[in-house]
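Engineer: A predicted structure for the sequence below; I have some questions about it.
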Amino acid sequence: MLFSYLLKRFVKIGTLSFTDCKGKTQLCAATPTPQISFRLYSKRLERRFCSSPMLALGEGYMNGELTIEKGDIYDFLTFCAMNDEQYHFSPVETLLSHLASLRRLFHQHNPITKSRRNVAHHYDLSEGLYRLFLDEDMQYSCAYFTNLDENIETAQENKKRHLAAKLRLKPGQRVLDIGSGWGGLAITLAREAGVSVTGLTLSEEQHRVATERVKAAGLEDRVRFYLRDYRQEQGTYDRIISVGMFEHVGIKHYDEFFRQISTLLNEDGIALLHSIGCSAGPSRPNPWLNKYIFPGGYCPALSETFAAIEPAKLYVTDIEILHQHYAETLRHWRMKFLANQKKVKELWGDRFFRMWEFYLASCEVAFRNRGYMVFQIQMVRNSELAPLTRDYIGEEEDRLRITGSKLKIA
């Protein structure tokens, strides 16, 4: 009864058809379109929807207790996002939401040992899994589309050069890559800009793959990867870059993160941070994503980020907000993942496939409908180093593109 009541309150746009575990169908119709139909196979899941809908939805779908009868899981999540914007919370629901926001501080406590466990949970999965949906260079972060007809390979090449351009690299400089992944960005910077790169990761699997790739590229003298937390790094660097790692730092450690950036950066150096963020202000973590995909993960608001940058005596010299780019990146990943559905199921099973399908679909919907974006923040210790205009970014991208093309021909 409560679940049916909440559904009726929730649907303000479209038509939703729901069949319960006893085979009874209920129609919630606000407007003719869009139309979505789903079925639940568990009374227990109905009750869980009332207390934690996102967790219940994700678990129900991955466990086969919820199936989409009309549309697919992406359509269903889009339908939910559209109606969520129209939904008016009751006082009790508002209180529960505030309590959940307070709990995030506990979950964001992220000492080094916990950071390693959190990273291993997601990034130490088989390299083979990621090769089934990422680009050839295994870039697991937001691509940069100059137009929406570009393929994911081109868009990821654009991303690496866009970041490199903002670093204003010079041959021979020392670069620190915090959260170096499978090594693609570090290898590109070394090859196209002539710099030396030190990459830090907490993932043993990524470290293994990145080290093998550097050896294959013949760049062992200029690129090295270490299994090391950023808090343990020493020395100084001309440039520091961190892509897709800040989401794992934890709110309580933001001050520590930027203080370390400031300590490791040379007086005339440049640091660049690329991170997912929430444009609607401080948010609460998605409970399903935190439980199954990114333990300890959090997408910060700019207000939370800047509050930690300023005390670290770093000056922000450029900031760019990317709105559509990650939604398109996730669409490409999701389509490729679905195309490899048979292979994923053979290797990891149906439940794993549905879990990752839900992950990719829910993230794409979040970027299209829930105010999530990507920000790139350029920082320096000496504010006099800021260029007069942003023209240098496009000019440097063009130069790096020509260099990259010549290297491919050679």
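Structural biologist: Yep, that arrived. Residues are numbered from 1 along each chain as shown.
Engineer: use CA for all of it now, contacts and neighbours both
Structural biologist: OK.
Engineer: just give me how far stretch 400-410 sits from the chain centre.
Structural biologist: 29 Å (CA atoms, centre = their mean, to the nearest Å).
Engineer: same question, stretch 230-242
Structural biologist: For stretch 230-242, the distance to the chain centre is 22 Å (CA atoms, centre = their mean).
Engineer: what residues sit buried inside that stretch?
Structural biologist: For stretch 230-242, the buried set under the neighbour-count rule, 16 or more other CA atoms under 10 Å, comprises Tyr230, Glu233, Thr236, Tyr237, Asp238, Arg239, Ile240, Ile241, Ser242.
Engineer: repeat that for stretch 309-329.
Structural biologist: The neighbour-count check on stretch 309-329 (16+ other CA under 10 Å) flags 309, 312-317, 321-329 as buried.
Engineer: who touches that stretch?
Structural biologist: 141-145, 148, 152, 255, 258-259, 262, 363-365, 367-368, 372-383, 386 (CA atoms under 8 Å, 6 or more residues apart in numbering).
Engineer: among the buried residues of stretch 230-242, which are in strands?
Structural biologist: The members of the buried residues of stretch 230-242 that map onto strands under DSSP state E are Tyr237, Asp238, Arg239, Ile240, Ile241, Ser242.
Engineer: got these as TSV, with distance to Arg161 columns?
Structural biologist: Listed next are these as TSV, based on distance: CA to CA, whole Å:
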residue	distance to Arg161
Tyr237	20
Asp238	18
Arg239	15
Ile240	15
Ile241	13
Ser242	14
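Engineer: which of the contacts of stretch 309-329 are buried? Put it as a ChimeraX command.
Structural biologist: Applied in ChimeraX, the following selects the buried portion of the contacts of stretch 309-329 according to 16+ other CA under 10 Å:
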select :141,142,143,144,145,152,255,258,259,262,363,364,365,367,368,372,373,374,375,376,377,378,379,380,381,382,386
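Engineer: please narrow the contacts of stretch 309-329 to those residing in helices.
Structural biologist: Secondary structure assignment by DSSP state H places Ile152, Asp255, Phe258, Arg259, Ser262, Cys363, Glu364, Val365, Phe367, Arg368 of these in helices.
Engineer: take this one as well and set it beside the first:
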Amino acid sequence: MLQSLLARLITRGRLTVATPFGTASAGTPGDEHPAARLDVALRIRDARTAMKIATNPDLYFGEAYMDGTLVVERGSFADMMELLGYNIHLLGENPNPRLGRILSSAVGLVSGRNGLKKARENVAHHYDLSGELYRTFLDGDMQYSCAYLRHPDDDIEAAQLAKKQHIAAKLLLEPGQRVLDIGCGWGGLALFIAKVADVRVTGITLSKEQLAVARRRAKEEGLDDRVDFQLVDYRVLDGEFDRVVSIGMFEHVGLPNYAAYFGAIRRLLAPKGVALVHSIGKMYGPAPTSTWILKYIFPGGYAPALSEVMPAVERNALWVNDVEILRLHYAETLRLWRERFDARWPELSRSYDERFKRMWDFYLVGSEISFRYFGFMVFQMQLAKSVDAAPMTRDYLHEAESALRQVGGASAAVAAE
């Protein structure tokens, strides 16, 4: 059975799998693609692990790697994932759209019931890990979302600065405006916006660790009179804002809460207000979140298809002024994070064990492969309540972005220590 599966799956590159039941291999290394040149061997150490992977690979493949019962004996773990991702992509078998909708609805409605208490617990699971961990692989500004690579050889610092400039340009910022940052993380974007546009920003988060860092940074930068960070859920926040921005937070809202989320944006926006939502999505239609990701990394997380998002936007009578799809930007962001994480592991190993490292490797590499081969992308959606809240053409975006680049990265970036 294993030999038959590998023969069908691996047509480029070579994969050898050793199990207690025997060894199987398939494929021949070629040179038409970097992944096709890979020659990888892995071993499944015991029969129980092999049977578990066979019955539920979505969960147990990752668990086996974490536990050390699945080991890569030739090549690296990243090589193995690249080889598998590339060959699965070549099969061209996207999820069945109808089945995807059914599974997405069933799993999304169960895992996405992120009420006020559950949402706080889910955030704490991932974002209240030590700041030391995130500082090792993120940029100096602690941006934990898709970067924007204007050039293929951009490093993470340049790419995250470009992301903030791109977002600030889309927000059409003017001095004196009131800006709300939903899911403000460690405060980097809020502080950047306050600096480059002379606006007042309210940043909200459900992470106590992130809140403490963000408040400290605002005080150190002398911006605590214009940037206010709060521990509050967007659903209970009051006020009116000229601009609303939400970066990398919508993935944690949960499918049942989309109407409430966009309803809150409409409620909080001033009549001529503009909002910008930046989120991971899927290009091939609704599909459930990986059970391994839900268990170990992002409980309650869900990356939607645009077909699931638009109905909630429409029901809340919001104009969709602009949608931009960032395709390979997150794959490259994850690659840069992974390289930094690996380089700094000797420092982290004083606080975390090897199982944690393998879990984080699986998360970073698996996510990168999803963006390279499995239809994951990032969308940026500009929204408004009024038909004339934004210019009729996109010329303003390029002009504003160019002006922000002239400010200079050194004066615009806010470093996190």
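Structural biologist: Now that the structure is in, tell me what you want to look at. All values reported here derive from a predicted model rather than from experimental measurement.
Engineer: which of the ones in helices among the contacts of stretch 309-329 of the first structure lies closest to Glu59 of the first structure?
Structural biologist: Cys363 (15.5 Å; CA to CA).
Engineer: would you confirm that the closest one contacts Arg331?
Structural biologist: No - counting by CA atoms under 8 Å, Arg331 is not a contact partner of Cys363 of the first structure; they are 9.6 Å apart.
Engineer: apart from its chain neighbours, what residue comes closest to the aligned residue in the second structure for Gly244 of the first structure?
Structural biologist: Counting by TM-score structural alignment, Gly244 of the first structure corresponds to Gly248 in the second structure. With sequence-adjacent residues excluded and distances taken as CA to CA, 6 or more residues apart in numbering, Gly248 of the second structure is closest to Ser279, at 5.0 Å.
Engineer: and that neighbour, what's its match in the first structure?
Structural biologist: Match for Ser279 of the second structure (TM-score structural alignment): Ser275.
Engineer: which residues does its match contact?
Structural biologist: Counted by CA under 8 Å, 6+ apart, Ser275 of the first structure has contacts Val243, Gly244, Met245, Phe246, Glu247, Cys299, Val374, Phe375, Gln376.
Engineer: buried ones in the helix or strand hosting it?
Structural biologist: Element membership of Ser275 of the first structure [criterion: DSSP states H and E] is strand 265-278. By 16+ other CA under 10 Å, the buried positions in strand 265-278 of the first structure come out as Leu265, Asn266, Gly269, Ile270, Ala271, Leu272, Leu273, His274, Ser275, Ile276, Gly277, Cys278.
Engineer: from the residues you listed, pick the one nearest Ser51 of the first structure.
Structural biologist: Distances from Ser51 of the first structure to the buried residues of strand 265-278 of the first structure, taken by CA to CA, are shortest for Cys278, at 23.9 Å.
Engineer: for Val253 of the second structure, give me its contacts.
Structural biologist: Val253 of the second structure touches Gly112, Asn114, Ala119, Tyr261, Gly300, Gly301, Tyr302, counting by CA under 8 Å, 6+ apart.
Engineer: right, and Gly296 of the first structure touches Asn118 too?
Structural biologist: Yes - here Gly296 of the first structure lies in contact with Asn118, judged by CA under 8 Å, at a distance of 6.7 Å.
Engineer: so those two - more neighbours on which side?
Structural biologist: The neighbour count for Gly296 of the first structure versus Asn118, taken as other CA atoms under 10 Å, is higher for Gly296 (25 against 22).
Engineer: quick one: map the more buried one onto the second structure.
Structural biologist: Correspondence of Gly296 of the first structure to the second structure, assessed by TM-score structural alignment: Gly300.
Engineer: ok, now which ones touch its match?
Structural biologist: Residues near Gly300 of the second structure by CA under 8 Å, 6+ apart: Ser111, Gly112, Arg113, Asn114, Ala119, Asn122, His252, Val253, Gly254, Leu294.
Engineer: pull up the gap between the third one and Ala259 of the second structure, please.
Structural biologist: As defined by CA to CA, to the nearest Å, Arg113 of the second structure lies at a distance of 13 Å from Ala259 of the second structure.
Engineer: in stretch 32-52 of the first structure, which residues are buried?
Structural biologist: Buried, per 16+ other CA under 10 Å, within stretch 32-52 of the first structure: Pro34, Gln35, Ile36, Ser37, Phe38, Arg39, Leu40, Tyr41, Leu45, Glu46, Arg48, Phe49.
Engineer: on that earlier part again, need the max-distance pair from the buried residues of strand 265-278 of the first structure.
Structural biologist: Greatest spatial distance in those: Asn266 and Cys278, 30.3 Å, computed using CA to CA.
Engineer: in the first structure, which residues correspond to stretch 150-169 of the second structure?
Structural biologist: Counting by TM-score structural alignment, stretch 150-169 of the second structure corresponds to 146-165 in the first structure.
Engineer: Gln378 of the first structure maps to what in the second structure?
Structural biologist: Using TM-score structural alignment, Gln378 of the first structure lines up with Gln382 in the second structure.
Engineer: how about its match: what's its closest non-neighbour residue?
Structural biologist: Sequence neighbours aside, Leu276 is the residue nearest to Gln382 of the second structure in space, at 4.5 Å (criterion: CA to CA, 6+ apart).
Engineer: can you tell me what sits against the helix or strand containing His89 of the second structure?
Structural biologist: According to DSSP H and E, His89 of the second structure maps onto helix 77-91. With contact meaning CA under 8 Å, 6+ apart, helix 77-91 of the second structure is reached by 9-13, 15, 35-36, 38, 40, 72, 365-366, 369-370, 373-374.
Engineer: please consider this matter closed, and thank you.
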